[in-house]
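> Kindly generate the corresponding structure for this input.
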Amino acid sequence: MYAPRSPPPSPTSRQLAIIRFGLARIVPIDDEAPFAEIAAAAGLGEVHVRRLIRHAISQHVFQEPRPGVATHSAAPRLIAEDADLAAWVRWRADDCWIAAYHACEAVARWPGSEEPNETGFAVANPTSLTMFDFLATQPERASRFAAGMRLYAAHSDLDLQYLVKAWSWGELPKGATVVDVGGSHGEAAIALARAYPSLSFVPADVGGRIRYMIHDFFTEQPVHGADVYLYRACFHDWSHRYAVRMLQALIPALKAGARVILNDVVVPGPEEMSPGLAAGVRTGDLGMMILFNAGDSEMAEWARLFEAASSGFHFKGGKGHRAQGCGFWRQSGRDIVHS
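Alright, predicted model coming up:
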């Protein structure tokens, strides 16, 4: 008589074990380690370590050159050598996985919610805070998320050259002011300032033409009368309801003819995506729902967002690109004029 087999372990469980217990760091980079030594260093039982590592080996993670001995393959070696990558894998395999597990409970508990604290992440932890507010109370987990964002920002598809070339910045009048809303450390403003010396920027100092300012983009924009307000990867963290609020907070600062430039995700229509591309795009979109009750938008949805915010916005469309090997299309520039 045979018992039914349990479902196979997911790759995520293997990743979590390797990262949480530091198995990649324990195995010497250019040497080998017996399972018994790895178990002792990790504070685990040898039987458990043997099973975890041999399952990983079946997926080309680690090697077993002879029975009971592990060496690195490319993947765990990279994790051992790159602290940011290790932190990001931990974030994905631990924090995100548990949030995804609770996503169905969240959508059942709060049907149709657009609130950022009514998510799979909120159920998993549990908390009544948004993910960002919760991470502010959890320094170690926040550092894992920050490490992942550093890796994400380094992706070729997010190279600032696309932003610099996406729009006719050079046609702005000399001394024109560009406000990089939610600009973090100012990387976008610095890149634009170097390419267009005649412009001034608000969010690092490049010849005195860039200044930082603390601002909550859900409150009224303090810099009035600027020529351009740039939002780079700000909106897809927020649901439609909050994105409308973000834009409406900007309106009192806008002069006639001011432009709003977005550099953000544009989801292709279903007919434009191959199955392989669709898998990556839909997974990313679902991830935003699980963490934030947000998501990525098609071009028509971007247009409707500005219509909902104010009849004074005139959506001028945009252009996109997709880097080779990347599962996202990026909107390099979207021009909205406010009258």
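> CA atoms for contacts and neighbours, from now on please.
OK.
> tell me the contacts of Ala147?
Ala147 makes contact with Asp84, Leu85, Ala87, Trp88, according to Cα atoms under 8 Å, 6 or more residues apart in numbering.
> Against Gln15, how distant is the last one?
Pointing back at Trp88 there. Applying Cα to Cα, to the nearest Å, the value for Trp88 to Gln15 is 11 Å.
> okay, those two: which has more neighbours?
Taking neighbours as other Cα atoms under 10 Å, Trp88 and Gln15 compare with Trp88 leading, 24 against 20.
> Any chance you could list what contacts the host helix or strand of that one?
For Trp88, the host element (DSSP states H and E) is helix 83-90. The contact list for helix 83-90, computed with Cα under 8 Å, 6+ apart, reads 15-16, 19-20, 78-80, 143-145, 147-148, 150-151.
> Also stretch 152-168?
Ala188, Ala191, Leu192, Ala195, Asn263, Lys319, Arg322, Ala323, Cys326, Arg330, Ser332, Gly333.
> Taking helix 83-90 as reference, get the angle to the strand or helix carrying Leu151.
Assigned by DSSP H and E, Leu151 belongs to helix 139-153. When axes from the mean of the first three to the mean of the last three Cα atoms, to 10 degrees is applied, the directions of helix 139-153 and helix 83-90 differ by 110 degrees.
> Show me which residues of helix 139-153 are buried.
For helix 139-153, the buried set under the neighbour-count rule, 16 or more other Cα atoms under 10 Å, comprises Arg141, Ala142, Ser143, Arg144, Phe145, Ala146, Ala147, Gly148.
> which pair in those residues spans the largest distance?
Greatest spatial distance in the buried residues of helix 139-153: Arg141 and Gly148, 10.9 Å, computed using Cα to Cα.
> joint contacts of those two?
Trp91.
> quick one on the thing from earlier: same list (the contacts of stretch 152-168) but as JSON lines, adding distance to Ala226 and neighbour count.
Output for the contacts of stretch 152-168, formatted as JSON lines (distance: Cα to Cα, whole Å; neighbours: other Cα atoms under 10 Å):
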{"residue": "Ala188", "distance to Ala226": "17", "neighbour count": "21"}
{"residue": "Ala191", "distance to Ala226": "19", "neighbour count": "15"}
{"residue": "Leu192", "distance to Ala226": "16", "neighbour count": "21"}
{"residue": "Ala195", "distance to Ala226": "19", "neighbour count": "15"}
{"residue": "Asn263", "distance to Ala226": "18", "neighbour count": "23"}
{"residue": "Lys319", "distance to Ala226": "23", "neighbour count": "14"}
{"residue": "Arg322", "distance to Ala226": "30", "neighbour count": "15"}
{"residue": "Ala323", "distance to Ala226": "32", "neighbour count": "14"}
{"residue": "Cys326", "distance to Ala226": "34", "neighbour count": "13"}
{"residue": "Arg330", "distance to Ala226": "25", "neighbour count": "21"}
{"residue": "Ser332", "distance to Ala226": "21", "neighbour count": "26"}
{"residue": "Gly333", "distance to Ala226": "18", "neighbour count": "24"}
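> how about this one, so we can line them up?
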Amino acid sequence: MAARTIEELREIINRTSTKLSNDLKNQGIPSPTVNNTVARPSFESIDLNASRELLDAVREVEALVMGPQKMLTYMAVIYHDVTSLGALLEFNIPALVPLEGTVSISSLASQSGLSEDKLTRFIRYAATNFIFCEPLPGIIGHTAASAALARDPAFCNFLRWLTVDLAAVQASIPVAAKKWPLTEKMNECAVNYASGTNGNFWQWMNGDPVRQSRFHQAIAGHAGGGGGLKGRSLDVEAYPWAEKLGRKAVVVDVGGGSGYFSRALALAYPEFTITVQDRAAAFSASAARSDKPSNLNFQEHDFFTPQPLRDADAYFLRHILHDWPRAEAVSILRNLLPALKPGARVLVSEHLMPGGERGESLLEDKMIRQVDMQMMGVLNSKERTTEDYAALFQEADKRLKFRVKYQLPEDKKSWIFEAVWETDS
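Predicted coordinates for the structure are as follows:
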């Protein structure tokens, strides 16, 4: 996408903001501000394309008007966006502010145990990002963003993991890259530099019960999030399961954790037989639920060992391969091969990394590249392009043929990559 002049950007902003304004009126929704605390539909749920076009234009205007020096200076200290939010979450400040009304900073300091001086500075910095407002000096109220935090403790757990537990790791990416410029080893990346551990991320995380608990809380908070997509299982919707696999398909959810996805699939396709494989600790609570679907099973399995369930119609890996560098990702795929019957599908659900081209939305591209940088920092892994996944399948075995990828229009970052096991005739 070519860069635009301020006149071209003005036209885009006028057109898209007018479209969204008219949509609000037509749906009887009052036009909100960033300080409105009443939950409302997101602009993306009203008109996805207009919202994304407007966001991209506004971001480009900001860069154009700020100029290079000011923009780069702001970028160099943007980690304080992270530190201020992380501090507010660590002290549970959003939950301490009433959803209706206001509270004094001194009262919040007393309740939280944080000094009034530091709390004031954290809040006033966060307010520059529209998190909290200060209608009177020393008196704090919610904005739309801070109210969203107060209403969703699970989402706060996810954000706290990113802004507190992983902040030092991500900030160490440049020095880790300097120390280990060519490696793909999982124990030679930013998590090692920041923490001093000699193990990989999983060993570092599992070595501390408190850290491990916060990680699992973060995963649960992330699984339940997604703004306008909240509560939907996109993988169930994105792939034509019965059409491709048959009405009574057998599906293995490899590394499926608690079975969040497989439960949704089992309910959507009651004639399927579905098995979640992971560590027993990951799924024990789900397996014991009284409302577990009758067509949903659980099995302890390490995906670095040969697949024990043979002749399934599909082996599904959701957000697994992006956790591992190339060699380990290929090993995971190769351990499926002995179980595959002719025509079996290997389905990989992951974010799609853009190549050198710019996609339809600059902001969406940036978000997926942020995830990619995070994978570099904690695992020395990466998000991958379509070509990367095709190459992984081929490196695992040339008979594992990448055929097609599927997505939902509402979530252009996430795709299901389908490979088919094609044996020689």
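> Format the contacts of stretch 152-168 of the first structure as CSV; extra columns: secondary structure and distance to Ala56 of the first structure.
CSV is the format used below for the contacts of stretch 152-168 of the first structure (DSSP: H, G, I helix; E, B strand; the rest coil; distance: Cα to Cα, whole Å):
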residue, secondary structure, distance to Ala56 of the first structure
Ala188, helix, 40
Ala191, helix, 42
Leu192, helix, 45
Ala195, helix, 47
Asn263, strand, 39
Lys319, strand, 42
Arg322, coil, 33
Ala323, coil, 31
Cys326, coil, 26
Arg330, strand, 34
Ser332, strand, 39
Gly333, strand, 43
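> from the residues you listed, which is closest to Ala70 of the first structure?
Cys326 (32.8 Å).
> Can you tell me the element whichever residue in the first structure pairs up with Ala391 of the second structure falls in?
Residue pairing (TM-score structural alignment): Ala391 of the second structure is matched to Arg304 of the first structure. Assessed by DSSP H and E, Arg304 of the first structure sits inside helix 299-309.
> Counterpart of Glu134 of the second structure over in the first structure?
Checking TM-score structural alignment: Glu134 of the second structure goes with Glu64.
> List the contacts of stretch 253-271 of the first structure.
With Cα under 8 Å, 6+ apart, stretch 253-271 of the first structure has contacts from 163, 220-236, 278, 281, 296-299, 320, 328-339.
> So which residue is dead centre in the second structure?
In the second structure, the C-alpha nearest the mean C-alpha coordinate belongs to His222, at 6.6 Å (Cα atoms, centre = their mean).
> Distance of that residue relative to Leu229 of the second structure?
Taken as Cα to Cα, the span from His222 of the second structure to Leu229 of the second structure is 12 Å.
> Then Ser84 of the second structure?
Counting by Cα to Cα - Ser84 of the second structure and Leu229 of the second structure are separated by 27 Å.
> Please apply the same query to Lys382 of the second structure.
Distance from Lys382 of the second structure to Leu229 of the second structure, by Cα to Cα: 24 Å.
> which of the two has more neighbours?
Lys382 (21 against 13).
> The more buried one in helix, strand or coil?
When classified by DSSP: H, G, I helix; E, B strand; the rest coil, Lys382 of the second structure comes out as coil.
> repeat for Asp180 of the first structure
Reduced to three states by three-state DSSP, Asp180 of the first structure is strand.
> how about it, what's its match in the second structure?
Aligned partner of Asp180 of the first structure by TM-score structural alignment: Asp253.
> if I pick that match, what's in contact with it?
Gly259, Ser262, Ile274, Thr275, Val276, Gln277, Tyr315, Phe316, Leu317, Arg318.
> what does the second one align to in the first structure?
By that I understand Ser262 of the second structure. Match for Ser262 of the second structure (TM-score structural alignment): Ala189.
> State the distance from that match to Val337 of the first structure.
Ala189 of the first structure is 20 Å from Val337 of the first structure, by Cα to Cα.
> higher neighbour count, these two?
Ala189 (29 against 18).
> Go ahead and confirm the more buried one touches Pro203.
Yes - between Ala189 of the first structure and Pro203 there is a contact under Cα atoms under 8 Å: 7.1 Å.
> what sits in contact with each of those two?
Joint contacts of Ala189 of the first structure and Pro203 (Cα under 8 Å, 6+ apart) are Asp180, Gly183, Ile210.
> Dump those to JSON lines, plus distance to Glu105 of the first structure.
Putting those into JSON lines (distance: Cα to Cα, whole Å) gives the following:
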{"residue": "Asp180", "distance to Glu105 of the first structure": "37"}
{"residue": "Gly183", "distance to Glu105 of the first structure": "34"}
{"residue": "Ile210", "distance to Glu105 of the first structure": "46"}
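> Break down the stretch 101-250 of the second structure into its strands, ranges please.
103-104, 133-136, 139-141, 250-254 (DSSP state E, counting those that start in this stretch).
> Ala190 of the second structure is nearest to which of the ones you listed?
With Cα to Cα as the criterion, Ala190 of the second structure lies closest to strand 250-254 of these, at 27.6 Å.
> re the thing from before, Ile29 of the first structure: which of the shared contacts of Ala189 and Pro203 of the first structure is nearest?
Closest to Ile29 of the first structure, out of all of these and judged by Cα to Cα, is Gly183, at 38.4 Å.
> What strand or helix carries the closest one?
Applying DSSP H and E, one finds Gly183 of the first structure in no helix or strand.
> which residue sits closest to it in space, ignoring its chain neighbours?
Spatial nearest neighbour of Gly183 of the first structure, excluding adjacent residues (Cα to Cα, 6 or more residues apart in numbering): Pro203 at 6.0 Å.
> ok, now how distant is that neighbour from Ala188 of the first structure?
From Pro203 of the first structure to Ala188 of the first structure the distance is 9 Å (Cα to Cα).
> can you tell me which residues contact the residue nearest to Ile26 of the first structure when sequence neighbours are not counted?
Among residues not flanking Ile26 of the first structure along the chain, Ile38 sits closest, at 6.3 Å (Cα to Cα, 6+ apart). Counting by Cα under 8 Å, 6+ apart, Ile38 of the first structure touches Leu23, Ile26, Val27, Glu46, Val49.
> cool, and Pro173 of the first structure?
Applying Cα under 8 Å, 6+ apart, the residues near Pro173 of the first structure are Ser198, Leu199.
> quick one: contacts for the equivalent of Trp91 of the first structure over in the second structure?
With TM-score structural alignment as the criterion, the equivalent of Trp91 of the first structure in the second structure is Trp161. Trp161 of the second structure sits next to Arg214, Phe215, Ala218 when contact means Cα under 8 Å, 6+ apart.
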